[in-house]
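>>> quick one, fold the following:
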Amino acid sequence: MSDRSAPRLTRLLEAVLEVGTDLDLRGTLQHVVDGAAELTGASWAELAIADPARDGLAEIRTPGRGGAPEPAPRLRVPIHVGDEEFGELRLAGRSGDGPFTAEDEQSVRVLATQAGIAIGNARLYETARRRERWIEGAAAVTNALLTEESAGDALTTVAERARLLADATAGVILQPTAEGGMEIVTASTPEDPDGIVGATIAPGSPVLEQLLGGEPVYVTDSATDPRMTTYVRHRFGPSMMLPLRANGRLIGTLALPRRRGDRPYTAVEGLLATQFASQAALALVLADARRGRERLAVYEDRDRIARDLHDLVVQRLFATGMMLESTQRRPGADDVRDVLDRAVDELRSTVREVRTTILALRQPPAGPPTGLRGRVLRETASAAARLGFPPSTHFTGAVDTRVPDRVGDRLLAALRQALSDTAGRPDVTRVEVVVDASAASPDGREGVRLTVFDGGGRAAGGDGGDVAGTTFTWWAPL
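Modelled structure (predicted):
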């Protein structure tokens, strides 16, 4: 072995060891590129990835030395991972000794062979890590869903956890509408959530047909894909839409869009997200069943209370009233008779109130709110996450029957804007929303009025009054 070969072999062994010590895929590839440049004395090296979507990587480079322009590649060596061509190692600008030699190429091929093994190991490690994170995330979601108080909280939990696991810009939950389309009911995003909730997919959309068939939808660019029809599509780039199915029924869709220009989802990410969506759908159904059982227990307890009130309290009150009435008929002072009259009247009033309470307790459980009233409540519940507290919501008049859909849609848009503006103001500690379907204009026209008032807490160091608030008012004719 020549004196010149010994240092080269040493450098090759060092490069091979460097390549095999990093389990991070990007770090492994950077070691390959840097090692090839060091072995051959190349001033420029690049690893071009054959399938960028496979691992979410396009190319890895060593910058040209001395700020020289990027030269044309003079040495090309492919890298294989098993039977797959992973990419091509390209080198140029060899300094000092002229063009690349056969010995240079042989050294790079040895390094490329080791790189193929290291890339395979790094892929396996990365896949295992991702799978572990998704499994842990699904378990955390299941645990949270089985302890959450409301259906809205459960959907928000799924959207938020999926967004973090997928490294997405937003986590969005859509649910079927009465018209046969789908509507965004929950959106988790650290950026601009305004206007996302309430966006709809029209009935008959190709995307909707796929989802109804239980198939996930993968989109390279939401802004330009003709299948995407929501008015918020221009905000996003790569996306995947995953059906939430349980017991053969589509209960919703989980959408995970990324920013425009971000890398598309890989096949492994799609598979893990699909598995997460399946488990989340089952957890949502179980959580809903748990809430149903809890509601049933509450109503059973209410029925027991009603029976106790009827069997014990009402009967005792009635018996007491009978005794007082019999006392009235006895001869005695008039002032005592007046006191007894008032006592009898009070007892009769109490009996009526208790009976009214018993009837209310025995009413069957009401279904979820529907119509404009339900949509307003859903908007205020969604705003609670941004405000940090739930707004107080009141209705006057026949909101669901008097307000037509077209006016209701405009009212909801105004409400979203008002709540968004409120969430952006500091020191807001309470919000009151009033929808009045009996409001008339100064000229006597019938209409509906929306009022959103926001206020702060007590003024610091002042007279104990409230911090001044802001009132938003919107009116439309019916």
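
>>> use CA for all of it now, contacts and neighbours both
OK.

>>> so where do the strands sit in this structure?
Remark: strands assigned in the chain by DSSP state E are 42-49, 59-62, 75-81, 84-94, 171-176, 182-188, 200-201, 217-219, 236-246, 249-259, 392-396, 430-440, 446-455, 470-477.

>>> I have a second one here; can you model it like the first so I can compare?
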Amino acid sequence: MAEAGRGSGKRPVGPRLEELLNELQTRINTVRGTRERVYNLLDAVLTVGRELDLSQVLRRIVETAVVLVDAEYGALGVISAERESLSEFLTVGMDDAQVARIGALPEGHGILGELIRHPEPLRLAEISDHPASYGFPAGHPPMHSFLGVPIRVRDEVFGNLYLTEKRGGAAFDAEDETVLATLAVAAGVAIENARLYEEARRRQRWLEANAEVTRALLSGDAEARALELIVSSAREILQADLGALALPIPGSDELQVVLAVGLEATAHRGLVLPRVGSFMGGGLRRS
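The predicted model follows:
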């Protein structure tokens, strides 16, 4: 869907989680559909809450949303830090060839941007009838009906769920909107839980790395070995392509990269950089 016209295995409990769960219960009680649909909604709420890896949580949310409201296409857009565009866009319903034909992922214009600017549920029988719609890129499948809802985490909009093409040619109805809004509340709880879990895992990895470096120093390992361990551990924990260590060159205003680990490490070792105007020099001034 493109722009038409956002360690331990224990599950941490974050702030306001109980309040969010109460809201979720209230929304579930408003669904007046068949028993099967209510069951499917409850199952969906449990499903999105089982994952602890954030990327898997996001994928599971949009996959579940498509099934719940019987949509042919679905997407989840994550809103950027600037709050004006999309930084991530996960899709369901289009194969790799279709995605490749469409080209660059949407950034949040048109109907998609409408939910960024106005984070409230939006339901349309015909996308092209909305003033914010300005068409689809070449290679994009036709889409008519639309349903979008925001996902909030800690009272801040994290992203939006976008569903299009209700199967059978019908339009999305008010109950579809209620069901999707309920899933969005569950999604907010799951995203917050995954974030807390990842934060706990990251803290644990830093503690383990610190202990490993301490053991290396106490055991009499060479300084170079300890420094390499520090850089390697930091690169792994931060999931960086490259980790490098630069030291000041005595009697000059320059730095030299004495250690590099990861992508193109060989090309970076030995580089001489100015203290002023370089990324590493900037880091030294802030330390």
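
>>> TM-score of the superposition?
Once superposed, the chains reach a TM-score of 0.65 (TM-score structural alignment, normalised by the length of structure 2), with 212 aligned residues with a C-alpha RMSD of 3.0 Å.

>>> that older thread, in JSON lines: the strands of structure 1, plus distance to residue 10 of structure 1 and mean neighbour count.
As requested, the strands of structure 1 are exported to JSON lines (distance: least, C-alpha to C-alpha, whole Å; neighbours: other C-alpha atoms under 10 Å):
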{"stretch": "strand 42-49", "distance to residue 10 of structure 1": "18", "mean neighbour count": "23"}
{"stretch": "strand 59-62", "distance to residue 10 of structure 1": "21", "mean neighbour count": "18"}
{"stretch": "strand 75-81", "distance to residue 10 of structure 1": "21", "mean neighbour count": "19"}
{"stretch": "strand 84-94", "distance to residue 10 of structure 1": "20", "mean neighbour count": "20"}
{"stretch": "strand 171-176", "distance to residue 10 of structure 1": "51", "mean neighbour count": "24"}
{"stretch": "strand 182-188", "distance to residue 10 of structure 1": "53", "mean neighbour count": "24"}
{"stretch": "strand 200-201", "distance to residue 10 of structure 1": "62", "mean neighbour count": "21"}
{"stretch": "strand 217-219", "distance to residue 10 of structure 1": "48", "mean neighbour count": "19"}
{"stretch": "strand 236-246", "distance to residue 10 of structure 1": "45", "mean neighbour count": "24"}
{"stretch": "strand 249-259", "distance to residue 10 of structure 1": "45", "mean neighbour count": "23"}
{"stretch": "strand 392-396", "distance to residue 10 of structure 1": "74", "mean neighbour count": "15"}
{"stretch": "strand 430-440", "distance to residue 10 of structure 1": "71", "mean neighbour count": "20"}
{"stretch": "strand 446-455", "distance to residue 10 of structure 1": "72", "mean neighbour count": "20"}
{"stretch": "strand 470-477", "distance to residue 10 of structure 1": "74", "mean neighbour count": "16"}
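
>>> in structure 1, where's the longest helix?
Secondary structure of structure 1 per DSSP state H: the longest helix is helix 102-145.

>>> can you tell me the mean distance of that helix from structure 2 after alignment?
Comparison of helix 102-145 of structure 1 with structure 2 after fitting gives an average deviation of 1.1 Å (mean C-alpha distance after the TM-score superposition for structure 1).

>>> that helix maps to which residues in structure 2?
Counting by TM-score structural alignment, helix 102-145 of structure 1 falls onto residues 174-217 of structure 2.

>>> straight-line length of stretch 13-32 of structure 1, end to end?
Stretch 13-32 of structure 1 has an end-to-end distance of 12 Å (C-alpha to C-alpha, to the nearest Å).

>>> pull out the buried residues from that stretch.
Buried positions in stretch 13-32 of structure 1, judged by neighbour count with 16 or more other C-alpha atoms under 10 Å: 15-16, 18-20, 22-26, 28-32.

>>> what does it correspond to over in structure 2?
With TM-score structural alignment as the criterion, stretch 13-32 of structure 1 aligns to 42-61.

>>> list of residues touching the matching stretch?
The contact list for stretch 42-61 of structure 2 (C-alpha atoms under 8 Å, 6 or more residues apart in numbering) reads 11, 28, 64, 68, 76, 90, 183, 186-187, 189-191, 193-195, 197-198.

>>> now do stretch 233-245 of structure 2
202, 205-206, 209, 231-232, 257-265, 268.

>>> what does stretch 243-263 of structure 1 give?
With C-alpha under 8 Å, 6+ apart as the test, stretch 243-263 of structure 1 has contacts from 53, 56, 159, 162-163, 166-176, 211-212, 214-216, 221-223, 235-242, 277-278, 280-282, 285.

>>> recalculate using a threshold of 7 Å.
The contact list for stretch 243-263 of structure 1 (C-alpha atoms under 7 Å, 6 or more residues apart in numbering) reads 56, 163, 168-176, 211-212, 214-216, 236-242, 277-278, 281-282.

>>> try stretch 266-274 of structure 2
Residues from elsewhere that reach stretch 266-274 of structure 2 (C-alpha under 7 Å, 6+ apart): 253-260, 281.

>>> in structure 1, what stretch matches it?
So stretch 266-274 of structure 2 sits over residues 194-202 in structure 1, by TM-score structural alignment.

>>> output the strands of structure 1 as JSON lines; include the columns distance to residue 150 of structure 1.
Formatted as JSON lines, the strands of structure 1 follow (distance: least, C-alpha to C-alpha, whole Å):
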{"stretch": "strand 42-49", "distance to residue 150 of structure 1": "47"}
{"stretch": "strand 59-62", "distance to residue 150 of structure 1": "47"}
{"stretch": "strand 75-81", "distance to residue 150 of structure 1": "49"}
{"stretch": "strand 84-94", "distance to residue 150 of structure 1": "48"}
{"stretch": "strand 171-176", "distance to residue 150 of structure 1": "15"}
{"stretch": "strand 182-188", "distance to residue 150 of structure 1": "13"}
{"stretch": "strand 200-201", "distance to residue 150 of structure 1": "23"}
{"stretch": "strand 217-219", "distance to residue 150 of structure 1": "29"}
{"stretch": "strand 236-246", "distance to residue 150 of structure 1": "18"}
{"stretch": "strand 249-259", "distance to residue 150 of structure 1": "16"}
{"stretch": "strand 392-396", "distance to residue 150 of structure 1": "17"}
{"stretch": "strand 430-440", "distance to residue 150 of structure 1": "21"}
{"stretch": "strand 446-455", "distance to residue 150 of structure 1": "24"}
{"stretch": "strand 470-477", "distance to residue 150 of structure 1": "29"}
